[in-house]
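# show me the folded form of this:
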Amino acid sequence: MLKKLLIILAFLGPFAAQAQTAQVTVFAAASLRGALDQVATDFGATVALSFGGSGTMARQVAAGAPADVVILANPIWMDWLVENGPTTQGAPIDLLGNSLVLIVPNSTSTAPDPANLTTFLGDGRLAMGQRNGVPAGIYAAEWLQATDQWNGLRDHLAETDNVRSALALVARGDAPLGVVYRTDALAEPDVRVVYEIPADLHSPITYPAAALTRAGAAFLAHLQTRESRAVFASYGFTPVTAP
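The predicted structure is shown next:
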């Protein structure tokens, strides 16, 4: 009996090891680049990370792109994915929080009046995510509408397909001003923050996450560990799930 058991275990061993080290594929909002890269290195399996705009990520997964975990930067897109995409392993959770800031290139010595950006821009454009699909752009548009600046600025925008592209425009000096997440500004040495946008002037910024497979559920649990939460906090995110 013992001999038979040992033979079975020897046969199953390679398959068990393979299951433990199977690759986990994660589709995530572009603003998580850096923080999620570091968190993934502490997971006990290979993690393939794909970053992009939340709308793009949600549409790709709904169209059949293979993903084990999806982390977006807006609950609206997660709600859309739950309705139009594959079945999730349990309900999505709110994983992280963030905030919006106004940035300029490091070479710029002056700062704008947050209530009158048009004067500061001149012939330049305000870099931000696309207003109808990129969460950071949606939040930025809400702030501009709340401060009665939207009508005057809507034709002076440089809208991008993800927030990191808006950050790059300002870092290169191609745009004199930009609205990005606080975490983006912290990650880019060639920009400086000139204004912290009040949280009550736009919808709450949350990052909902959902597991689509059993392997994804294990990685999602890893994202909520004390160690992972500390990494996210070091990048400027606010973990909103219990440790």
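
# all contacts plus neighbour counts: C-alpha atoms, from now on.
Will do.

# how about the strands in this protein?
With DSSP state E, the ranges of strands along the chain come out as 24-29, 47-52, 69-71, 93-97, 100-105, 126-129, 157-160, 177-181, 191-196, 206-211, 238-239.

# grab the nearest non-local neighbour of residue 140.
Spatially, and ignoring its direct neighbours in sequence, residue 140 is nearest to residue 179 (6.5 Å; CA to CA, 6 or more residues apart in numbering).

# typo on my end, residue 239
residue 96 (4.4 Å).

# how near is the residue nearest to residue 140 to residue 144?
In this structure, residue 179 and residue 144 are 10 Å apart, going by CA to CA, to the nearest Å.

# please say which of these two ends up with more neighbours.
A count of neighbours by other CA atoms under 10 Å puts residue 179 above the other of residue 179 and residue 144, at 29 against 20.

# what sits against the more buried one?
Residues in contact with residue 179 (CA atoms under 8 Å, 6 or more residues apart in numbering) are 100, 101, 102, 103, 126, 127, 128, 136, 137, 140, 166, 167.

# how near is the third one to residue 28?
For residue 102, the distance to residue 28 equals 23 Å [CA to CA].

# likewise for the fourth one?
Relative to residue 28, residue 103 is positioned 23 Å away (CA to CA).

# compare the two (neighbour count), which wins?
residue 103 (28 against 25).

# can you tell me how far the most centrally placed residue in the chain sits from residue 226?
With distances taken as CA atoms, centre = their mean, residue 29 lies nearest the centre of the chain, 3.2 Å away. According to CA to CA, residue 29 and residue 226 sit 22 Å apart.

# do residue 27 as well
Taking CA to CA, one finds residue 27 at 22 Å from residue 226.

# this one next, for a side-by-side:
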Amino acid sequence: MNTLKILSGGAAQGLVDSLAAKFRDITGYVIEGEFGAVGTMAEKLRAGRPADVLILTTAVLDALARDGFIVSGAATDVGLVEAAIAVRASDPAVAVDTADALRDSLRACDAFFVPDTKASTAGQHIAKVLSQLGIAGDMKDRLREFPNGATAMRHLASSDAARPIGCTQTTEILNTPGLTLIGPLPPGCELATMYAATPTGQTTHATAATTLIKLLTASEQHGARQRAGFLSRSGN
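Okay, the predicted model is just below:
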């Protein structure tokens, strides 16, 4: 069976997985996906990793286009993804509706599970928020940092800490069993990142690549994108 290779931010894994069977029925192709921090996925492409489709943030795709790895203007928006707070499903909710509430909730936790604060979109933002809230030093020993948000959330779900909290993109929280999505980061701390999909310049499966991108972004898949945690530009 033919294989379509994708490099994707972890944010899109749940959406891709939910549509993989339909894509196979339409094209006869199976998806071979590699998911992780967007910076890491971009570096894999730059280093020569074979790929037919990229699903990354628009900022990262713009940089790849400038460097000639993809065609400029060929990407199609998938949707906005918010950074959000999660707890284990067995734990009580925490308050994160204001910056002060978020600060208090973070100070009360004994472990804070986050994606890579250098290579991932959410992780970079989380590091800025901790500094903005004036608690970066306080949280240093409580940070539990992992290569990507999906891995961080799996470790949060299985954590034996007394009061753990996690923060990553909503899509990765929703795709992890055993967690409760509390809500997005509050005003002044929020992050909403646009993800887009595009064929790579190296693909030899252009028709299948285009079909996958149309499937991911089609209006009839609006419900699937919502369930996976993607918002439209209008915020729904």
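
# that older thread, closest one of the contacts of residue 179 of the first structure to residue 86 of the first structure?
Of all those, residue 136 has the smallest distance to residue 86 of the first structure: 25.1 Å, by CA to CA.

# which position in the second structure pairs with that closest one?
Matched to the second structure by TM-score structural alignment, residue 136 of the first structure sits across from residue 122.

# give me the nearest residue to that match, chain neighbours excluded.
residue 168 (5.6 Å).

# can you find the partner of the one you found in the first structure?
Under TM-score structural alignment, residue 168 of the second structure pairs with residue 180 in the first structure.

# cool, residue 215 of the second structure as well?
Using TM-score structural alignment, residue 215 of the second structure lines up with residue 222 in the first structure.

# residue contacts, residue 36 of the first structure?
residue 232.

# what do we get in the second structure for it?
By TM-score structural alignment, residue 36 of the first structure lines up with residue 16.

# circling back: quick one, what contacts the match of residue 136 of the first structure?
83, 115, 149, 167, 168, 169, 191.

# number of nearby residues for residue 102 of the first structure?
That count, for residue 102 of the first structure with other CA under 10 Å as the rule, works out to 25.

# quick check: angle from the longest helix anywhere in the second structure to strand 53-57?
When the second structure is parsed with DSSP state H, its longest helix is helix 13-27. Counting by axes from the mean of the first three to the mean of the last three CA atoms, to 10 degrees, helix 13-27 of the second structure lies at 150 degrees to strand 53-57.

# any idea how far residue 125 of the first structure is from the closest residue to residue 41 of the first structure other than its chain neighbours?
Once flanking residues are discounted, residue 41 of the first structure sits nearest to residue 47: 7.8 Å by CA to CA, 6+ apart. Residue 47 of the first structure sits 37 Å away from residue 125 of the first structure, taking CA to CA as the criterion.

# next, count neighbours for residue 57 of the second structure.
Neighbours of residue 57 of the second structure under the rule other CA under 10 Å: 24.

# quick one, what contacts the residue nearest to it when sequence neighbours are not counted?
Nearest residue to residue 57 of the second structure in three dimensions, chain neighbours excluded: residue 195, at 4.3 Å (CA to CA, 6+ apart). Residue 195 of the second structure makes contact with 55, 56, 57, 58, 77, 78, 79, 80, 81, according to CA under 8 Å, 6+ apart.

# mind doing that once more with 7 Å?
55, 56, 57, 58, 77, 78, 79, 80 (CA atoms under 7 Å, 6 or more residues apart in numbering).

# would you map the helices across the second structure?
Here the second structure has its helices, by DSSP H, at 13-27, 38-46, 58-66, 99-108, 121-132, 136-139, 149-157, 170-174, 206-217, 222-228.

# can you put these in TSV and add distance to residue 234 of the second structure?
Putting those into TSV (distance: least, CA to CA, whole Å) gives the following:
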stretch	distance to residue 234 of the second structure
helix 13-27	19
helix 38-46	24
helix 58-66	17
helix 99-108	24
helix 121-132	21
helix 136-139	33
helix 149-157	25
helix 170-174	17
helix 206-217	15
helix 222-228	13
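
# pretty sure the residue nearest to residue 41 of the first structure is touching residue 22, no?
No. Counting by CA atoms under 7 Å, residue 47 of the first structure sits too far from residue 22 to count as a contact (8.7 Å).

# higher neighbour count, these two?
A count of neighbours by other CA under 10 Å puts residue 47 above the other of residue 47 of the first structure and residue 22, at 20 against 14.
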